[in-house]
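[1] Just to be clear, the model below is a prediction. Sequence and coordinates:
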Amino acid sequence: MRNLALCTLVTLMVGLAAAAPQRAEEPIAIISQESNIEPDGSYNYAYETANGIKAEETGTLKKATSADSNDVIIARGSVSYTSPEGNLITLNYSADDENGFQPQGDHLPTPPPIPPAIQKALDYLLSLPPAKRR
């Protein structure tokens, strides 16, 4: 009985090891890397890898103006890489407490234009006093 339990345990361990994902590729080398954090909460980092991935970000700490508010990080940065189709993808972004995360890039989808009649109705609604917009 004890040998059967040991055999079952060994078989289970071998099965788990065989089922684990196998690394087929070599790790990508990091060509450059910088990182800096200042005592005031501001920071910046940048890196580039051998396969063309690049990223950088700068952030500053915006101190809360009232006791019931929290300090907020304001960040700006970019990331770029080559897509599987061979296109250079670049994403620029900013993030803050007022506008949230604001990405920009040619690869991002854009909404269709608003039809003129709908835009006219929206403009009219925005011209009304707030109490009458309901």
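    Good, I have the coordinates.

[2] drop to CA atoms for contacts and neighbour counts, all remaining ones
    Noted.

[3] Regarding this protein, what is its longest strand?
    When the chain is scanned for its longest strand (criterion: DSSP state E), the result is strand 72-82.

[4] So which bits of the helix of greatest length in the chain are buried?
    Of all segments of type helix in the chain, defined using DSSP state H, the longest is helix 2-19. Using 16 or more other Cα atoms under 10 Å as the test for burial, helix 2-19 gives no buried residues.

[5] Which residues does it contact?
    For helix 2-19, there are no external contacting residues (Cα atoms under 8 Å, 6 or more residues apart in numbering).

[6] now that helix: how far from the chain's centre is it?
    Distance of helix 2-19 from its chain centroid, counting by Cα atoms, centre = their mean, to the nearest Å, is 41 Å.

[7] same question, stretch 7-23
    For stretch 7-23 - counting by Cα atoms, centre = their mean - the centre lies 35 Å from the chain centre.

[8] also this one, for the comparison:
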Amino acid sequence: MKAVIIFACLLAVAFARPAADTQIVKSDSDVGPESYTYSLETSDGTKKDEAGQLKDIGSDHEGIVVQGSYTWKDEKTGEVFTVTYTADENGFQPHGAHLPVAPVA
């Protein structure tokens, strides 16, 4: 399971790679055997925070639950967007004011 946590962290860092002229102004992480947290902020105002924790350790249903958010500023309009999310046994579940919402069945 440690490999899963490390892979998730490396994947997140790869996707959070800033543009060439953007500088990282804050970068914190704490990776443990059963959980991790990280935070990244760039000079263009982009922010990413995430925390993951193993659940049901040692059982057949062992997995990782991740909660986080990311924020960015649209270069054309200047509008700021934020997505909060959970990723668990129910899949990736993003939420944001700009995201469409499925109709109630």
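    Perfect, I can see it now. Bear in mind that the values here come from a model prediction, so they are computed numbers and not experimental data.

[9] ok, back up a step: I would like the range of the second structure that aligns with the longest strand of the first structure, please.
    Equivalent residues of strand 72-82 of the first structure are located at 63-73 in the second structure, counting by TM-score structural alignment.

[10] thinking again about what came up before, could you list every helix and strand in contact with the longest strand of the first structure?
    Contact partners of strand 72-82 of the first structure among helices and strands, from 3 or more Cα pairs under 8 Å, 6 or more residues apart in numbering; DSSP states H and E: strand 54-62, strand 88-96.

[11] Adding distance to Gly105 of the first structure and mean neighbour count, write those out as a markdown table.
    Conversion of these to a markdown table gives the following (distance: least, Cα to Cα, whole Å; neighbours: other Cα atoms under 10 Å):
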| stretch | distance to Gly105 of the first structure | mean neighbour count |
| --- | --- | --- |
| strand 54-62 | 14 | 18 |
| strand 88-96 | 5 | 16 |
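
[12] and Ile114 of the first structure, which of those strands is closest to it?
    Between Ile114 of the first structure and those, the shortest gap by Cα to Cα is with strand 88-96, which sits at 24.9 Å.

[13] average distance between that closest one and the second structure?
    Once the two are superposed, strand 88-96 of the first structure sits an average of 0.5 Å from its aligned residues in the second structure (mean Cα distance after the TM-score superposition for the first structure).

[14] and stretch 27-37 of the second structure, which residues are buried?
    Under 16+ other Cα under 10 Å, the buried positions of stretch 27-37 of the second structure are 35-37.

[15] how about a markdown table for the helices and strands packed on strand 72-82 of the first structure, with distance to Ile30 of the first structure added?
    What follows is those, written out as a markdown table (distance: least, Cα to Cα, whole Å):
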| stretch | distance to Ile30 of the first structure |
| --- | --- |
| strand 54-62 | 10 |
| strand 88-96 | 19 |
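
[16] and Pro109 of the first structure, which of those is closest to it?
    Using Cα to Cα as the criterion, the shortest distance between Pro109 of the first structure and those is 12.4 Å, found for strand 88-96.

[17] Could you point out the helix or strand that follows the closest one?
    If you walk from strand 88-96 of the first structure toward the C-terminus, the next helix or strand you reach (DSSP states H and E) is strand 100-104.

[18] what stretch of the second structure does that next one fall on?
    Taking TM-score structural alignment, strand 100-104 of the first structure hits residues 91-95 over in the second structure.

[19] Could you check how far Asp71 of the first structure is from Ser35 of the first structure?
    Using Cα to Cα, to the nearest Å, one obtains 22 Å as the distance from Asp71 of the first structure to Ser35 of the first structure.
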